[in-house]
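Chemist: Generate coordinates for the sequence data below:
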Amino acid sequence: MSLAETKASQLCPANLSFVLEGIKKVKFEERPIPEIIDPYDVLINVKYTGICGSDVHYWEHGSIGDFVVRDPMVLGHESSGIVSKVGSAVTTLKVGDQVAMEPGIPCRRCEPCKSGRYHLCLYMAFAATPPYDGTLARYYRLPEDFCYKLPSSVSLKEGALIEPLGVAVHVIKQAGVVPGNSVVVFGAGPVGLLCCATAKAFGASRVIVSDIQQSRLEFAKKHLGVDTFLPARVSAGENANRLKEENNLSAGFDVAVDASGAEPAVHTGVHALRTGGTYVQAGMGKSEMNFPIMTVCAKELNFKGSFRYGSGDYKLAVELVATGKISVKEFITAEFKFEDAEQAYIDMKSGKGIKTIIAGL
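Modeler: Sure, this is the predicted structure:
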């Protein structure tokens, strides 16, 4: 049966889910409504879900690194919704509350969890990462402490962007950005742009974003008020020198963030930093690449990775939006009905807009 023949409007949507069966093979499927198992469980009626690059990658390739889709998997992990049911021990939420959903459930027992770095949990059950189902369903279950109540000033649509904003918050925390810093971000996709916004909210005095797509640079300049850089087809060192010259930073930037995963951007970022500066790798590209290790050593750079979000990141992301320090409304450039989810993926793959969201049932 084709996807068109199984449109959501033609089915009883008890817990209709958008399921990836194989490469570019999706379907709508009725799944059981999750039950309250633990007294701290919360059942959420999912209302909006953003499409992430990883979702598109699973749809297009069926895998990311060692994570392979071997069985049908519900897609989606950037979601917000309305509390439908709560467990007997839940005290901070009630039915009807609107929440942003943090989609990774750690074991709470391994060493990373016990040391406060639960996002590095050895047994993380992360939505839409094989073998775990995602949030593109009518209902989804989460622990109480992974549901963040949205204040009345934050809409459910904005709530769906708390997940990528949480990623950006974690990146900028990793970078140690403080007031007065100069920051260059490579990659003007949703996470890169949100890194720019977060760096500004943390007090950076100069924020530059670099990308090869002029339209995204124009978006950054218009909506975020940051300066932009369009790299030329020259060496990374030459681009880095021009980047510093154009921004009157002869010594280099305090912080460089790569949100692209592109090897030329990584090299340019390393060369654009000042001695003792900080580099954070946020974008995932090739598993292995050439790397300017001598420059890292000679400059004694602080080189860090960044993975998802940790303790306090989601909470801060909600606060940044609620207080108006960061606006995410402009990031939503397309919205699709649930029954048109496949077309949303097709459009996202073609590079249209900044952030595409899918309305729930």
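Chemist: alpha carbons only for contacts and neighbour counts from here, please
Modeler: OK.
Chemist: Count the neighbours of residue 12 for me.
Modeler: If you count neighbours by other C-alpha atoms under 10 Å, residue 12 ends up with 9.
Chemist: separation between the residue lying closest to residue 336 once chain neighbours are set aside and residue 78?
Modeler: Take residue 336 and drop its neighbours on the chain: the residue closest to it by C-alpha to C-alpha, 6 or more residues apart in numbering is residue 358, 4.8 Å away. Counting by C-alpha to C-alpha, to the nearest Å, the gap from residue 358 to residue 78 is 10 Å.
Chemist: again, but for residue 272
Modeler: Taking C-alpha to C-alpha as the measure, residue 272 and residue 78 are separated by 32 Å.
Chemist: swap in residue 111?
Modeler: Remark: distance between residue 111 and residue 78 (C-alpha to C-alpha) = 27 Å.
Chemist: what does residue 264 give?
Modeler: 29 Å.
Chemist: Residue 306 now?
Modeler: Between residue 306 and residue 78 the computed distance is 18 Å (C-alpha to C-alpha).
Chemist: Which one's more surrounded, those two?
Modeler: For residue 306 and residue 78, the more surrounded residue by other C-alpha under 10 Å is residue 78, and the numbers stand at 27 against 19.
Chemist: Confirm that the residue nearest to residue 336 sits in a strand.
Modeler: Yes: inclusion of residue 358 in a strand is indicated when DSSP: H, G, I helix; E, B strand; the rest coil is applied.
Chemist: so it touches residue 48, yeah?
Modeler: Yes: contact between residue 358 and residue 48 holds when scored by C-alpha atoms under 8 Å: they sit 5.6 Å apart.
Chemist: Of these two, which one has the most company?
Modeler: Set side by side, residue 358 and residue 48 give different neighbour counts by other C-alpha under 10 Å, the larger being at residue 48 (29 against 25).
Chemist: That one in helix, strand or coil?
Modeler: Three-state call for residue 48 (three-state DSSP): strand.
Chemist: which residues sit in contact with it?
Modeler: When contacts are counted by C-alpha atoms under 8 Å, 6 or more residues apart in numbering, residue 48 touches 79, 80, 81, 156, 157, 160, 357, 358, 359, 360.
Chemist: can you pull out the strands in the stretch 101-250 of the chain?
Modeler: Under the criterion DSSP state E, counting those that start in this stretch, the stretch 101-250 of the chain carries strands at the ranges 104-105, 125-126, 139-143, 147-149, 182-186, 206-210, 227-229.
Chemist: want to put them side by side, so please do this one too:
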Amino acid sequence: MTLISKPLTKYEAHYDPTKVLNDPEFRILAAGDAALKDKATNLACAYNPAHEVHMVAKPTPTAGPGEAVVHVKATGICGSDVHFWKHGHIGPTMVVRDECGAGHESAGRVIAIGDGVTNLAVGDRVAIEAGVPCGMADCDLCRTGRYNACPHVVFFSTPPYHGTLARFHAHPAAWLHKLPDTVSFEEGSVCEPLAVALAGLERAGARLGDQVVICGAGPIGLVTLLAARAAGCAPIVITDLFQSRLDFAKSLVPNVRTVCIQREWSPEETAAEIRKASGGSLKLALECTGVESSIRAAIFSVMFGGKVFVIGVGKSEQTYPFGYMSTNEIDLQFQYRYANQYPKAIRLVAEGLIDLKPLVTHRFPLEQAVEAFHVAADPLHGAIKVQIHD
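Modeler: As a prediction, the model looks like this:
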């Protein structure tokens, strides 16, 4: 079986998923399997095209040239992990075709280094940047620093590449970021969604004193709220369908203004409530859901010359009010992952400008990762960020 048909770059070849799937050490673990309790097992969590999520044993990695092996200590479950499990794809190209390991929000401790690694030592605590671009001299996107769009990027947990939700993970040392002693593994893990929010604020051009609405109070919306507050945006309005999430937002930033959206409202009616809550002209909307009706509400909420910046991921085809946007000179801008944000994210946490600790609401040991996925997928549990620890 071949999952990759295009020519492989150095990283794609190295992380070819068929090597994992065809290794005799790789196997699906049944409940009660002794390997679940064996701390030497490279225990991981994976999903497949049958929409099953289960524990697997993976080959134990060794550190190749330029690599470090990390004992992963904390991994957060992202909405994309749940989406791949439940729906089997995101868009037409990212498709679950076989067993695929989950997880890309991870931090841990270096336990081995390979030849040529000079930036890390055994024992270092690191956050794992999950997207590894090709770095080839003829890749314009890598060369110009926009490596998030590298066509040959290996993004762990995006099919076909297995994720970082494993006990042991080998990673290029250049894409491991040291954590100060004051930053926990939990916080290092949440630096991944923080990197998403920071990329959005940077590309949206948010400035001190900008009046902002954040659409959606899920994990990305909440971390965007923290980042926007640290950037000096004021006032900030945040919206959601669930009052409980807005209450959580208030606990993070007490002076945030909230709008609990009613499902029967039209986008125009939602926008009117947003403008009323802001008390003035909104310059920027940070849309964190990707839902068409929410994006339309954001468009109607901003002032002439305003901007709607979409951080969330939604359905592939959507409709927007072109005539209204044109006559009001409203910019509509989008984001794909992030680049050059991890060092900044770690600094902001280490210096106390952004407190990520409250976002982690549920914790599970690695052996109970399947249970953790079910909690993350069920809104009735009220989870903001579910993490898996080892």
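Chemist: on that earlier part again, what lines up with the residue nearest to residue 336 of structure 1 in structure 2?
Modeler: Aligned against structure 2 by TM-score structural alignment, residue 358 of structure 1 finds its counterpart in residue 388.
Chemist: Give me the number of neighbouring residues for residue 178 of structure 1.
Modeler: Per other C-alpha under 10 Å, the neighbour tally for residue 178 of structure 1 reads 17.
Chemist: what residue of structure 2 takes the place of it?
Modeler: When structure 2 is aligned by TM-score structural alignment, residue 178 of structure 1 is paired with residue 207.
Chemist: Same check on residue 62 of structure 1?
Modeler: Using TM-score structural alignment to pair residues, one finds that residue 62 of structure 1 aligns to residue 88 in structure 2.
Chemist: Am I right that that match is in contact with residue 51?
Modeler: Yes: with contacts defined as C-alpha under 8 Å, residue 88 of structure 2 counts as touching residue 51 at a distance of 6.7 Å.
Chemist: who has more neighbours, the two?
Modeler: When residue 88 of structure 2 and residue 51 are compared for neighbours, residue 88 comes out ahead with 22 against 15, by other C-alpha under 10 Å.
Chemist: Let me see the contact set for the more buried one.
Modeler: Under the contact definition (C-alpha under 8 Å, 6+ apart), the residues listed for residue 88 of structure 2 are 48, 49, 51, 95, 96.
Chemist: quick one: which of those residues has the most company?
Modeler: Neighbour counts for the contacts of residue 88 of structure 2 were taken using other C-alpha under 10 Å; the highest belongs to residue 96, with 22 neighbours.
Chemist: Please name the nearest non-neighbouring residue to that one.
Modeler: Counting by C-alpha to C-alpha, 6+ apart, residue 96 of structure 2 lies nearest to residue 88, which is 5.1 Å off, once chain neighbours are set aside.
Chemist: now that neighbour: how far from residue 80 of structure 2?
Modeler: For residue 88 of structure 2, the distance to residue 80 of structure 2 under the criterion C-alpha to C-alpha works out to 10 Å.
Chemist: Scan structure 2 for its longest helix.
Modeler: Secondary structure of structure 2 per DSSP state H: the longest helix is helix 185-204.
Chemist: for that helix, packing partners?
Modeler: Taking 3 or more C-alpha pairs under 8 Å, 6 or more residues apart in numbering; DSSP states H and E as contact, the helices and strands that helix 185-204 of structure 2 lies on are strand 67-76, strand 105-113, strand 125-128, helix 219-230, strand 302-310, helix 342-350.
Chemist: Find me the equivalent region of the longest one in structure 1.
Modeler: Spelled out, it's helix 219-230 of structure 2. Counting by TM-score structural alignment, helix 219-230 of structure 2 sits on residues 190-201 of structure 1.
Chemist: Residue 345 of structure 2 pairs with which position in structure 1?
Modeler: Counting by TM-score structural alignment, residue 345 of structure 2 lines up with residue 317 in structure 1.
Chemist: Quickly note the distance from the residue nearest the centre of structure 1 to residue 96 of structure 1.
Modeler: What sits nearest the mean C-alpha location of structure 1, by C-alpha atoms, centre = their mean, is residue 164, with 2.8 Å. In this view, residue 164 of structure 1 and residue 96 of structure 1 are 24 Å apart by C-alpha to C-alpha.
Chemist: for residue 74 of structure 1, same thing?
Modeler: With the distance defined as C-alpha to C-alpha, residue 74 of structure 1 ends up 25 Å from residue 96 of structure 1.
Chemist: These two - which one has more neighbours?
Modeler: In this view residue 74 of structure 1 and residue 96 are compared by other C-alpha under 10 Å, and residue 74 has more residues nearby, 27 against 13.
Chemist: quick revisit: what mean distance separates the longest helix of structure 2 from the matching residues in structure 1?
Modeler: By mean C-alpha distance after the TM-score superposition for structure 1, the fitted helix 185-204 of structure 2 averages 0.7 Å away from its aligned residues in structure 1.
Chemist: in that helix, what counts as buried?
Modeler: Of all the residues in helix 185-204 of structure 2, those buried under the rule 16 or more other C-alpha atoms under 10 Å are 185-201, 204.
Chemist: can you pull the contacts of residue 220 of structure 1?
Modeler: With C-alpha under 8 Å, 6+ apart as the criterion, the residues that contact residue 220 of structure 1 are 188, 193, 209, 226, 227, 228.
Chemist: now residue 75 of structure 2, nearest residue through space, not along the chain?
Modeler: What sits nearest to residue 75 of structure 2 in space, not counting adjacent residues and going by C-alpha to C-alpha, 6+ apart, is residue 106, at 4.3 Å.
Chemist: Surely that neighbour is in contact with residue 165?
Modeler: Yes: counting by C-alpha under 8 Å, a contact exists between residue 106 of structure 2 and residue 165, whose distance comes to 7.4 Å.
Chemist: Contacts only, for residue 241 of structure 2.
Modeler: Under the criterion of C-alpha under 8 Å, 6+ apart, the contact partners of residue 241 of structure 2 comprise 216, 260, 261, 262, 263.
Chemist: Over to residue 195 of structure 2?
Modeler: Under the criterion of C-alpha under 8 Å, 6+ apart, the contact partners of residue 195 of structure 2 comprise 338, 341, 342, 345.
Chemist: Just send those residues back as JSON lines, with distance to residue 228 of structure 2 and neighbour count too.
Modeler: Shown next, in JSON lines, are the contacts of residue 195 of structure 2 (distance: C-alpha to C-alpha, whole Å; neighbours: other C-alpha atoms under 10 Å):
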{"residue": "338", "distance to residue 228 of structure 2": "16", "neighbour count": "22"}
{"residue": "341", "distance to residue 228 of structure 2": "15", "neighbour count": "18"}
{"residue": "342", "distance to residue 228 of structure 2": "17", "neighbour count": "24"}
{"residue": "345", "distance to residue 228 of structure 2": "13", "neighbour count": "23"}
